[in-house]
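# give the three-dimensional model of this entry:
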Amino acid sequence: MPESGQPRPCPAGYDAAVPTSANRAGRVREPEFPPRQVSGRGWDWYRGDCHVHSQLSQGGELTPSQLAAAARAARLDFIAITEHNTADTHGAWGALAGDDLLVILGQEITTQSGHWLALGLEPGQVVDWRYGVRDGLIDVSMDQVHRAGGLCVAAHPYAPYPSGTFMYPFLGFDAVEVWNGRWSSDLPWNADNEAALADWGRSLASDICHGRWRPAIGNSDAHLDGQLGVPHTVVLSEGLGTGAILAGIRAGRSWIAESAEVRLSLSLTAGGRRAGIGERLITDGEAATVRVEIRGVPSGTVSFHTEQGGIHREQLPDHDAGTVEWSLGAQDSAFVRIEVRHPSGQMAALTNPILLT
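Have a look, this model is predicted:
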């Protein structure tokens, strides 16, 4: 519940006043919001970081302009700006987006019992954060996001600081951030991410069997220079627009990469039919072939995961590109997903599942 002396949350979920800024001449600069659609871009795989902070967030050191430059340097197609509990930078991104960079408006909601991301908010929209797991108010906040057409993402479930550990049930959330780059020191993968991935992986089989599973995504949670895009999410989308990207994430048509150097293709075929990540393959009782093509992880290991856990693994060649094939049937599992690790054990990429019937 709101603490004594704090303003009560706005029922509509919108900030009463979107901040403006003043230039050196003293003139007030009106907010300029980024476009929701980049024209001329069709079906493709798009790389993006959905958890990004500027100087306005505690611990942030980069300006919006510096973040835009860093996104382009990391070869990202989109980012989501997710300041802590504010929309104050929404109006700073209009001039920084472009035909090569989509900026999705969002917020990191930092509650007393965990953090979550609201992606695809309206300009200036602020989602309430003043509650904990005992207050029973999180559904009200999630409803605000869903009414705006946005996504709710459970953030860094095992973050190593007070209130960072996610204590809410995943029910009602659209996705889970299983890979968060901020708290990994010099390495993009750590024990907290390992725990988040294991937790998500254990629930996947039951969720799929009940017809409602939550995709995994990965983000940098960038606060400092050099963090943006490590890792990021690669989304199959009908275009480079907020609605299309969020639809791809919601459907699970995505995988996570440690950097743009890593490229991956995963498909499942049976009887002349084919399905990709986040899709369903009807096998009609025939054995299905999983095909993985990977670049950027020499001498790495590909592991295949089903409802029986990690059941098969193969090593990649010591040069840049490698291809692995493996067979299974719908009687063996309702899904298959893969993880790709460097020889050190560091994660290089992981995918959402392909479903089998």
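# CA atoms for contacts and neighbours, from now on please.
OK.
# helix or strand for residue 72, which one?
According to DSSP states H and E, residue 72 maps onto helix 64-73.
# give the other helices and strands that the top helix by length along the chain contacts.
In the chain, with assignment by DSSP state H, the single longest helix is helix 191-209. In terms of contacts (3 or more Cα pairs under 8 Å, 6 or more residues apart in numbering; DSSP states H and E), helix 191-209 is packed against strand 175-180.
# tell me where the protein has helices.
Ranges of helices in the chain, per DSSP H, are 64-73, 138-147, 191-209, 242-251.
# distance to residue 302 and mean neighbour count added to those, as a markdown table?
Formatted as a markdown table, the helices of the chain follow (distance: least, Cα to Cα, whole Å; neighbours: other Cα atoms under 10 Å):
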| stretch | distance to residue 302 | mean neighbour count |
| --- | --- | --- |
| helix 64-73 | 28 | 17 |
| helix 138-147 | 36 | 17 |
| helix 191-209 | 16 | 17 |
| helix 242-251 | 23 | 21 |
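# format those helices as JSON lines; extra columns: distance to residue 41.
Below are the helices of the chain laid out as JSON lines (distance: least, Cα to Cα, whole Å):
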{"stretch": "helix 64-73", "distance to residue 41": "17"}
{"stretch": "helix 138-147", "distance to residue 41": "25"}
{"stretch": "helix 191-209", "distance to residue 41": "32"}
{"stretch": "helix 242-251", "distance to residue 41": "11"}
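# those: which one's closest to residue 300?
When these are compared by Cα to Cα, helix 191-209 sits nearest residue 300, at 17.5 Å.
# got the contact list for stretch 162-170?
Contact with stretch 162-170 is made by 110-115, 133, 154-159, 176, as judged by Cα atoms under 8 Å, 6 or more residues apart in numbering.
# same thing with stretch 60-74?
53-55, 77-79, 89, 92-93, 96-97, 101, 222-226, 228-229, 259-260.
# before we move on, the earlier item: and which of the contacts of stretch 162-170 is nearest residue 43?
Distances from residue 43 to these, taken as Cα to Cα, are shortest for residue 176 (24.2 Å).
# rewinding a little: what angle do the longest helix of the chain and strand 175-180 make?
Between helix 191-209 and strand 175-180, the angle comes out at 150 degrees (axes from the mean of the first three to the mean of the last three Cα atoms, to 10 degrees).
# in strands, which of the contacts of stretch 60-74 appear?
Residues of those located in strands (DSSP state E): 78-79.
# which of the contacts of stretch 60-74 count as buried?
53-55, 77-79, 89, 92-93, 96-97, 101, 222-224, 228-229, 259-260 (16 or more other Cα atoms under 10 Å).
# next up, for comparison:
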Amino acid sequence: MANADERAERGSESPFPPRRMAGRGSGWYRGDCHVHSTYSNGGELTPEQLSAGARAAGLDFIATTEHNTSAAHAAWGSHAEGLLVVLGQEVTTRTGHWLALGIDPGQVVDWRYGLRDDAIDRQLDQVRQAGGLCVAAHPHAPYPTGVFVYPYQKVDVVEVWNGLWASDLPWNADNEAVLAEWGRGLAADVHGGRWRPAMGNSDTHLEGQIGTPHTVVLAEELSADAVLAGIRAGRSWIAESAAIELSLTVSAGDRTAGIGERLRIGDEPALVRVDVRGVPSGTVSFHTDRGKAHREPLPGHGSGVVEWRTSAAESAFVRIEVRHSEGHMAALSNPIILS
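Take a look at the predicted model:
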């Protein structure tokens, strides 16, 4: 049962979940923004089961993203205690799926179109007018309508890691292809002044999938608006599970920037520092606008600090990937911009 502050956030009689969790200030919050229940075809879990699974996976928030319906929005009000539930929808157009996150209660986004209909812009604008976020979902999904044909420039964020289609491991060749595609475009986007952050979600349909992977977001508070603002700004990284912890900073002189931020350093050398926990015998690689620039191993116990030096002349940005010894992804970050 929700506490008094949570009921006040949504109105005592509202069936919808609160938009804000009281008493949760600035911090890093873990969340899965692509989740399906029995309200979606293929979904086998009820909202109650999903909320329990989310808490067990160490999540602070989830987004309800049923296929082309808002019917589940009102089902979450009684299952949101201690868990922020962002209202959303998976919009399954004929030439790609996208996530509408942070839409109004009961809002339904039209999906009955394809690339040649020139209709997606109007739907994207409606989501943004509601304060929401538009995410390209599983761009290389292995079925015809799941492949995202629209230009990434139309959306706000790209789901580079989707857990549903990864078989026994939460990482596969389709995710690898999306990450490479997003990474290649990042240099041009940073140069152009507007880059699109990456995020990762489970695309849960079945038991045991939720939170694998998920996005870790720096937000001013645990609220829908603050979490979406953090994702929109790229102040986030992607984790395979809650067992993995990561921090990334770049410092020059007495100035330091974190993930999603910009560090103005001129000609000064910059120190990139990565702190990783939970990836035994893994590797950390540093990626810039010139591709993979550096790589170092992690110790066998899984916790380690790796440092690397660069400059704005050498690197327009720095992002990292952390992989298990077998090569599949454990965590990856959005960039820190250098200028």
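# re earlier: now the contacts of stretch 162-170 of the first structure in CSV, with neighbour count?
Below are the contacts of stretch 162-170 of the first structure laid out as CSV (neighbours: other Cα atoms under 10 Å):
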residue, neighbour count
110, 21
111, 20
112, 18
113, 16
114, 24
115, 23
133, 15
154, 26
155, 30
156, 28
157, 26
158, 21
159, 20
176, 23
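# from those, which two are the most distant?
Checking those with Cα to Cα, the most distant pair is 112 and 176, at 18.5 Å.
# hang on, the earlier thing: mean deviation of the longest helix of the first structure from the second structure?
Compared with the second structure after fitting, helix 191-209 of the first structure has a mean deviation of 0.2 Å; criterion: mean Cα distance after the TM-score superposition for the first structure.
# what's the matching range in the second structure for that helix?
Residues 173-191 of the second structure are where helix 191-209 of the first structure lands when matched by TM-score structural alignment.
# check stretch 333-351 of the first structure too.
Residue span in the second structure matched to stretch 333-351 of the first structure, by TM-score structural alignment: 315-333.
# so which bits of the matching stretch are buried?
Within stretch 315-333 of the second structure, the residues scored as buried using 16+ other Cα under 10 Å are 315-325, 328-333.
# could you tell me the end-to-end distance of it?
Between the start and the finish of stretch 315-333 of the second structure there is a gap of 16 Å, counting by Cα to Cα, to the nearest Å.
# so the counterpart of residue 246 of the second structure in the first structure versus residue 177 of the first structure, what's the distance?
Under the alignment by TM-score structural alignment, residue 246 of the second structure pairs with residue 264 in the first structure. Between residue 264 of the first structure and residue 177 of the first structure the computed distance is 19 Å (Cα to Cα).
# hmm, who's touching the match of helix 191-209 of the first structure?
With Cα under 8 Å, 6+ apart as the contact definition, stretch 173-191 of the second structure has outside contacts at 138-142, 158, 160-162, 195-196, 198, 288-289, 316, 337.
# any idea which of those residues is closest to residue 269 of the second structure?
For these, the residue nearest residue 269 of the second structure by Cα to Cα is residue 316; the value is 13.0 Å.
# the closest one - nearest residue in space that isn't next to it in sequence?
Leaving aside its sequence neighbours, residue 316 of the second structure sits nearest to residue 338 (Cα to Cα, 6 or more residues apart in numbering; 5.2 Å).
# please apply the same query to residue 216 of the second structure.
Computed as Cα to Cα, 6+ apart, the closest residue to residue 216 of the second structure that is not its neighbour in sequence is residue 30, at 4.4 Å.
# and the one you found, what's its match in the first structure?
So, by TM-score structural alignment, residue 30 of the second structure is matched to residue 47.
# where's the aligned residue in the second structure for residue 94 of the first structure relative to residue 8 of the second structure, distance?
Matched by TM-score structural alignment, residue 94 of the first structure corresponds to residue 77 in the second structure. Distance, residue 77 of the second structure to residue 8 of the second structure, using Cα to Cα: 12 Å.
# between those two, which one's more packed in?
Per other Cα atoms under 10 Å, whichever of residue 77 of the second structure and residue 8 has more neighbours is residue 77, with 21 against 15.
# in the second structure, which residue range corresponds to the helix holding residue 72 of the first structure?
Here helix 64-73 of the first structure aligns to the second structure at residues 47-56, judged by TM-score structural alignment.
# how big's the offset between the matching stretch and the first structure?
Superposed on the first structure, stretch 47-56 of the second structure shows a mean distance to its aligned partners of 0.3 Å (mean Cα distance after the TM-score superposition for the first structure).
# so how far is that stretch from its chain's centroid?
19 Å (Cα atoms, centre = their mean, to the nearest Å).
# before we move on, back to that, inside strands: which ones of the contacts of stretch 162-170 of the first structure?
110-111, 114-115, 154, 176.
# tell me how many other residues crowd residue 298 of the first structure.
Close neighbours of residue 298 of the first structure, defined as other Cα under 10 Å, add up to 18.
# give the contact list for it.
316-322, 342.
# got a PyMOL select line for the buried ones in those?
In PyMOL, a selection of the buried entries from those looks like this (16+ other Cα under 10 Å):
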select buried, resi 316+321+322+342
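# in the second structure, which of the contacts of residue 298 of the first structure remain in contact?
Here is what carries over to the second structure from the contacts of residue 298 of the first structure, by both residues aligned by TM-score structural alignment, their matches' Cα atoms under 8 Å: 316-321, 342.
# tell me, how many residues neighbour the closest residue to the match of residue 246 of the second structure other than its chain neighbours?
Nearest residue to residue 264 of the first structure, sequence neighbours excluded (Cα to Cα, 6+ apart): residue 294, at 4.6 Å. A count of nearby residues for residue 294 of the first structure, using other Cα under 10 Å, gives 21.
# return the residue of the second structure aligned against residue 294 of the first structure.
So, by TM-score structural alignment, residue 294 of the first structure is matched to residue 276.
# separation between that match and residue 332 of the second structure?
In terms of Cα to Cα, residue 276 of the second structure sits 11 Å off from residue 332 of the second structure.
# what does residue 131 of the second structure give?
Distance of residue 131 of the second structure to residue 332 of the second structure, computed by Cα to Cα: 27 Å.
# try residue 214 of the second structure
Separation of residue 214 of the second structure from residue 332 of the second structure (Cα to Cα) stands at 11 Å.
# ditto for residue 119 of the second structure
Applying Cα to Cα, the value for residue 119 of the second structure to residue 332 of the second structure is 33 Å.
# kindly report the same for residue 130 of the second structure.
Counting by Cα to Cα - residue 130 of the second structure and residue 332 of the second structure are separated by 30 Å.
# now the spatially most central residue of the second structure: how far from residue 109 of the second structure?
Relative to the mean C-alpha position of the second structure, the nearest C-alpha, by Cα atoms, centre = their mean, is the one of residue 199, at 2.7 Å. From residue 199 of the second structure across to residue 109 of the second structure, the span is 21 Å (Cα to Cα).
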